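Novice: got a sequence here, can you build the structure:
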Amino acid sequence: MTRLSVNINKIATLRNARGGNTPNVCEAAVNCERFGAEGITVHPRPDERHIRYQDVRDLKPLVTTEFNIEGYPSQDFIDLVLEVKPEQVTLVPDPPEAITSNAGWDTVKNKDLLIGIISQFKAAGIRTSIFVDTNLANVEGAVATGTDRIELYTEPYATEYPEDKEAAIRPFVTAAKRAHELGLEINAGHDLSLENLQYFYQEIPNLAEVSIGHALISDALYFGLENTVQMYKKCLK
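Specialist: Here you go, the predicted structure:
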């Protein structure tokens, strides 16, 4: 079964635009789980422009499925993860000024950095995933870092899907097969949507989890949160 983890950053973005606590991030997370999500993802950034560090602390005792914290491994981020101890941490190579995640790790160039960080998380019993593209050198390099999983960066797939879905999916199938051969579990995320998720799920072998935020929360404005979570889950059957 491929798990659906809902990224609730956009809920926090809406809250922060007005101040106060509406919409309530914790309530949204609890409801996503109640409606069928198998995980909650957050991506705190240094400027806290959406999810705040305190949100992460507040969410930990409430999330009853799988809590996934993703982000760039600055020392503050590392300290937060070790304090909260989520089920999973996903390392993303996005600098503080990035609008959103826009690339995977060069796992060869950053091997020593990743080994040092991942070893801390593994010692704390936290499963680690690292964001990578479909370059097989980066998939193969991920093994040497000690990570448990990779998360395939799916923006290129989503961009190319409307023009030629078979060409769009091809490098992802190759990367997923190679990762499985190497003993890595496989997650995926970024720009997955109701339009392109089902085909991705059908074609990618051994897909453990997808993390979806922007599209899902946007769809919820039209269809309602409960209905939207169920629509995404149906794409994974």
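Novice: okay, CA-based contacts and neighbour counts for the rest of this
Specialist: Will do.
Novice: contacting residues for the residue nearest to residue 136 when sequence neighbours are not counted?
Specialist: Nearest residue to residue 136 in three dimensions, chain neighbours excluded: residue 175, at 6.2 Å (CA to CA, 6 or more residues apart in numbering). By CA atoms under 8 Å, 6 or more residues apart in numbering, the contact set of residue 175 is 134-136, 139.
Novice: can you select the buried ones among these for me in ChimeraX?
Specialist: Command for ChimeraX, covering only those of the contacts of residue 175 found buried under the criterion 16 or more other CA atoms under 10 Å:
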select :134,136,139
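Novice: and residue 172, how many neighbours?
Specialist: 25 (other CA atoms under 10 Å).
Novice: what lies in contact with stretch 189-198?
Specialist: 101, 151-155, 158, 161, 210-212, 214-216, 231-232, 235-236.
Novice: compare with the first, here's sequence two:
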Amino acid sequence: MTALSVNLNKIALIRNSRDTRNPDIPLHAQLCIDAGADGITVHPRPDQRHIRVQDCHDLAAMLTVEFNIEGNPMTGPRKSDRAGVSDYPGFMALVREIRPAQATLVPDGDNQLTSDHGFDLQRDGEQIAPLVAELKALGIRTSLFMDPDPAQIRLAAQVGADRIELYTEAYARAYAAGAEVDAVLQRYIRAAETAAEVGLGVNAGHDLDLQNLPLFSRVPGLLEVSIGHALTVDALRLGLATTIAAYQRALGKAGG
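Specialist: So this is what the prediction gives:
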């Protein structure tokens, strides 16, 4: 069955709007776990505008489910300009120290509002390969954020990744527009089939929600979805526990 990993970034964004620990990140992680989440995802960025370095350490100390840390592995140290907020050590340094179950490498830039494209491994593969090797040597499963491009996915296997995370915005947009959704979904199915052929596991994420997830869950071999924005919005209306149960049902889990 496909695992549901809940992304806590938007919970942290609410917290950061005030000088407070409320909402408390470990507490909300535990609420997600108690409600049936299979994993917890965070994406700490250098400006620490939502998830902070200390959040990653706090979560690592208490989680009983898989911890997935996302970020750009080329991002180096950054001084914090906020009182009481520790400096950002760089993505690789943070992951080396915490050693989560999974590291998802994402080619996002400092000024991006959110991740908006997968890796171009024809361009970046030589830089990514040794980083993947280092993470795997530390016992960290490594996933690369990728567009549904079979040629690029084959390169992901060549650089040594364990999994890919399919960037699903194109599917979500097609679903919302009600146009060519079947054709777009077929691109993701072919991408997943290519991943299986070259020995890669398949994760997915970005703009998946309660409406579009049931159809997308038909993608073969889908191991994990990480969902944050839509799940947080739904939780405002439905409550967190009810929302997580609804997402598990959307993934086809009868007990959700």
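Novice: superposing both, give me the TM-score.
Specialist: In this superposition the chains share a TM-score of 0.98, using TM-score structural alignment, normalised by the length of structure 1; 236 aligned residues with a CA RMSD of 0.7 Å.
Novice: before we move on, the earlier item: dump the contacts of residue 175 of structure 1 into CSV; add distance to residue 29 of structure 1 and secondary structure as well.
Specialist: Conversion of the contacts of residue 175 of structure 1 to CSV gives the following (distance: CA to CA, whole Å; DSSP: H, G, I helix; E, B strand; the rest coil):
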residue, distance to residue 29 of structure 1, secondary structure
134, 31, coil
135, 34, coil
136, 35, helix
139, 31, helix
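Novice: which secondary structure element contains the residue nearest to residue 136 of structure 1?
Specialist: For residue 175 of structure 1, the host element (DSSP states H and E) is helix 165-181.
Novice: list the buried residues for that helix?
Specialist: Applying 16+ other CA under 10 Å to helix 165-181 of structure 1 flags 165, 168-169, 171-173, 175-179 as buried.
Novice: would a markdown table of those with distance to residue 97 of structure 1 be doable?
Specialist: Shown next, in a markdown table, are the buried residues of helix 165-181 of structure 1 (distance: CA to CA, whole Å):
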| residue | distance to residue 97 of structure 1 |
| --- | --- |
| 165 | 32 |
| 168 | 28 |
| 169 | 30 |
| 171 | 29 |
| 172 | 28 |
| 173 | 31 |
| 175 | 29 |
| 176 | 30 |
| 177 | 33 |
| 178 | 32 |
| 179 | 30 |
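Novice: greatest separation within those: which pair is it?
Specialist: Of all pairs drawn from these, the one with the longest distance (CA to CA) is 165 and 179, at 21.4 Å.
Novice: and the residue nearest to residue 136 of structure 1, what pairs with it in structure 2?
Specialist: Here residue 175 of structure 1 is matched to residue 191 in structure 2, going by TM-score structural alignment.
Novice: tell me how many other residues crowd residue 183 of structure 1.
Specialist: What residue 183 of structure 1 shows, counting by other CA under 10 Å, is a neighbour count of 11.
Novice: A strand includes it, no?
Specialist: No. Under DSSP: H, G, I helix; E, B strand; the rest coil, residue 183 of structure 1 falls outside any strand and is assigned coil.
Novice: now the helices for structure 1?
Specialist: Secondary structure of structure 1 (DSSP state H): helices at 9-18, 25-34, 53-59, 75-84, 111-123, 136-145, 155-160, 165-181, 197-203, 214-223, 225-234.
Novice: and the residue positioned nearest the centre of structure 2, what does it touch?
Specialist: Structure 2 has residue 226 as the residue nearest its centroid, 4.8 Å off, counting by CA atoms, centre = their mean. Neighbour list for residue 226 of structure 2: 4-7, 41, 203-206 [criterion: CA under 8 Å, 6+ apart].
Novice: quick check: closest non-adjacent residue to it.
Specialist: residue 5 (4.6 Å).
Novice: okay but the one you found is in contact with residue 231, surely?
Specialist: No. Residue 5 of structure 2 sits out of contact with residue 231 when judged by CA atoms under 8 Å, with a separation of 10.6 Å.
Novice: which residue range of structure 2 does stretch 135-152 of structure 1 align onto?
Specialist: By TM-score structural alignment, stretch 135-152 of structure 1 lines up with residues 149-166 in structure 2.
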